[in-house]
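J.: Quick check, what structure comes out for this input:
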Amino acid sequence: MSDLLFGLDTFGDVPEDDSGKLVSHAAAIRQVVDEAVLADQLGVDVIALGEHHRPEYSVSTPETVLAGIATRTSRIRLASGVTVLSSDDPVRVFQRFATVDALSNGRAEVILGRGSFTESFPLFGYDLRDYDTLFEEKIELFVKLLDEKPVTWSGTLRAPLENADVFPKTESGHLDTWVGVGGSPQSVVRTAQYGLPLMLAIIGGAPERFAPYIDLYRRAADQLGTTAHPVGMHSPGFIADTDEQAKEIYWPHYRIMRDRIGKLRGWPPIRRQEFDSEVENGSLYIGSPETVARRMARAIRSLGVGRFDLIYSAGAQPVSARLRAVELYGSKVIPMVRDLLA
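T.: As a prediction, the model looks like this:
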């Protein structure tokens, strides 16, 4: 499995400095760039930045931060994780990522998603009642743009295009594009319909329960006559020198973040026992390099995925701890996983 790819994923969570004080959004963005530079130096394959419009996250425009990262790195691929296409304009998304692709000498990729948070919809003037239609129409247009030829298109929620050409073009004529899916069979089939790679957000429960989605993707591609690409997964986790240290750094910040989201979605407060169970048997990859590598290898083997992106930040973990997690992932975890799967 030498063609396996390993990535890191962050939303630019605003961290604490070593005195325990939250840094500014500007400092958090610069910190993301530093973490990506370190990942590049350590041989990590991909850095993915997720779009959010909430106070605890600093990255609202992934491609702008990726452009900054492009100027300080040489090999790491630069991805969104995800771009909320439903509340953006497909033409502008293509243009911005084609620009990142130019700055990075062909290293840009976009992961399109509907968004698990809804703040961007009222912020940019979209009606949540159009949630499904917005994504369906916009991904249809985006796929046409990927041909990099003049486009004629019409829909119900955006002005039509008539033989419209879009610039800049990519140098290679190809912009790597994935679709991020959280567990909707319809979204899996749509991804197969367009012949795009599938990135599964596996953020809770046993990873093996997502195997039917991967099977559905491959069967749908076969029946629709499109290409079934290698599937990727992204899951949360954290790495420290020991299992106990990793859990004790991660848990308090994760609890605050999880309960904040839970209040909005009607979830009860998370208990430590639930957290520990998720670490042991679910989709939280937390622990020493050896522990995380072992659990990653098991998930990769059981699902047959070709890429694993670790969401390495959750809440306000200290800057120093986050840098150490990136260092351990690149220098120890990735080589261990490759050895375990050899």
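
J.: Every contact and neighbour count from this point should use C-alpha atoms.
T.: OK.

J.: For the residue positioned nearest the centre of the chain, which non-adjacent residue is spatially closest?
T.: By Cα atoms, centre = their mean, the chain has its centre lying nearest to Gly81, at 2.7 Å. Distances taken as Cα to Cα, 6 or more residues apart in numbering put Gly50 closest to Gly81, at 4.2 Å, once the chain neighbours are dropped.

J.: Next, count neighbours for the one you found.
T.: 24 (other Cα atoms under 10 Å).

J.: One more, please, to line up against the first structure:
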Amino acid sequence: MSTLSEDPDIVKFVYWDNLTYAPTGSRAPEEWDPKLGAKLYESYLEHCVEAERLGYAGLSVPEHFGPSSLSPHPNVMLAALAARTTRARLVSGVNLALLHHPLHLAEQFNMIDVLSGGRLEIGLGRRGDRAVFEHNVDLIDGAVNRIDHPVAPADLTPTTAAFLQEAEVAKVTVWPRPVQPQVPLWVAAETDESLATAARRGWNVFTGLNLDPAAGGMSKISVAEMVARLHRYFEIGKEHGHELSMANTAASCFTVIADTDREAAEIVRDGFMSHISAAGGFLARMAGAAPDDSPLETLAKEGDTGVQGVFEAPAESYLRNPFALVGSVETVRAKLDALVAGGFRRFVLLCGGVGNAHEIGWQSATAMARDVAPDLFAATAAPAPTAR
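T.: The predicted structure is shown next:
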């Protein structure tokens, strides 16, 4: 399978599931049966094999913590997917670069690329200081894609640094070396500043997954406004020697398909509420709250949490968001057509939204391939076995 950014005229889809673990509405850790986790993992792996057959060009695993997602270390799951699948690109979507030593991440990425036969796509996201994030991504990119990358001793592990106390710059090679000559690197980028940073370095970008409580729940940025930002990203990239196009960008989309628009929108909103309940309850229990205490009202009063916006946003707000593939088959097809007409060619589908059961997400994933856009999926589907 070609990389996600290759074959620019072909529309490609990436299957992304949140791997929701806690039973709907649950806040008590004792209700989270490990058998449920084992069942969820196995079901997800089986569905990824089927997604590859349906024509998903990539499979993405998030880095999420707490009971609302059973994926705190996505690279472990990517290694399992490397053994289960044969064609689809494996996308870390995304690793939070500031939570890990960058050279440790680089080693993990290289192992996954080798195990998968050269199918890894690195995805990195920022939580924290922008300058430090960019520095860490540069280190990861350099360690993965360039042998003997120069690294300051301060960026080495303590053991390695002990041998290089007098060196200003060390030459570091991360082993094993990846199969791909150049492992693709994607960063989550939404603002003009983050897009410009990615463009200067030639990084691919994930964009479009907008949750803005101040804008009625879901942000209302138009497709045209986002495309204009991306064209500036292309221009800056060209100024720095990089040929970038819409194939280097991926629209991240909440994806829920149901019989009616209203049903689909309510599934998304109910999932968010369940996610907040589980995550908020988990944090409250860690802080010593009683099991029966609901933290939702307290969280809603905190101005910077975004919870109040989720409470107040009507279900219809998810239908209005042009980057949310939420609705009936007909509605989602129309929204997808509008995005493709706007120039988008890569879509990372958060199937089921956040906080919904895995099976809900998988139903939407199959509906996308079989009912919404079968012709587009056919271009990247596995060939049918030949008769003997």
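
J.: Can you calculate the TM-score here?
T.: Here the TM-score for the pair of chains, by TM-score structural alignment, normalised by the length of structure 1, is 0.82; 320 aligned residues with a Cα RMSD of 2.8 Å.

J.: picking that back up, any idea how far Val326 of structure 1 is from the residue nearest to Gly81 of structure 1?
T.: Separation of Gly50 of structure 1 from Val326 of structure 1 (Cα to Cα, to the nearest Å): 17 Å.

J.: rewinding a little: counterpart of the residue nearest to the centre of structure 1 in structure 2?
T.: When structure 2 is aligned by TM-score structural alignment, Gly81 of structure 1 is paired with Gly93.

J.: So its match sits against Gly58, correct?
T.: No - using Cα atoms under 8 Å, Gly93 of structure 2 makes no contact with Gly58, being 10.7 Å away.

J.: Which neighbours do these two have in common?
T.: Residues touching both Gly93 of structure 2 and Gly58 by Cα atoms under 8 Å, 6 or more residues apart in numbering: none at all.

J.: Check which helix or strand Ile29 of structure 1 maps to.
T.: helix 25-41 (DSSP states H and E).

J.: what's the average distance of that helix to structure 2?
T.: Using mean Cα distance after the TM-score superposition for structure 1, helix 25-41 of structure 1 ends up 2.5 Å from its aligned counterpart in structure 2, as a mean over the superposed pairs.

J.: nearest residue to Phe275 of structure 1 other than its sequence neighbours?
T.: That would be Trp251: by Cα to Cα, 6+ apart, it lies 7.7 Å from Phe275 of structure 1.

J.: ok, that neighbour - how many residues close by?
T.: 18.

J.: what's the answer for Lys301 of structure 2, then?
T.: 12.

J.: close enough to count as contact, it and Phe311?
T.: No - using Cα under 8 Å, Lys301 of structure 2 is not in contact with Phe311; the gap is 11.1 Å.

J.: list the residues that contact both of the two?
T.: Counting by Cα under 8 Å, 6+ apart, Lys301 of structure 2 and Phe311 have no common neighbour.

J.: Please list all residues in contact with the closest residue to Arg75 of structure 1 other than its chain neighbours.
T.: Nearest residue to Arg75 of structure 1, sequence neighbours excluded (Cα to Cα, 6+ apart): Asp40, at 6.5 Å. Applying Cα under 8 Å, 6+ apart to Asp40 of structure 1 gives the contacts 73-76.

J.: let's see 7 Å
T.: Counting by Cα atoms under 7 Å, 6 or more residues apart in numbering, Asp40 of structure 1 touches 73, 75-76.

J.: does Leu339 of structure 2 count as helix, strand or coil?
T.: Three-state assignment for Leu339 of structure 2 (DSSP: H, G, I helix; E, B strand; the rest coil): helix.

J.: For the closest residue to it other than its chain neighbours, give me its contacts.
T.: Excluding the flanking residues, the one nearest Leu339 of structure 2 by Cα to Cα, 6+ apart is Val223, at 6.9 Å. Shown in contact with Val223 of structure 2 (Cα under 7 Å, 6+ apart): 322, 339, 342.
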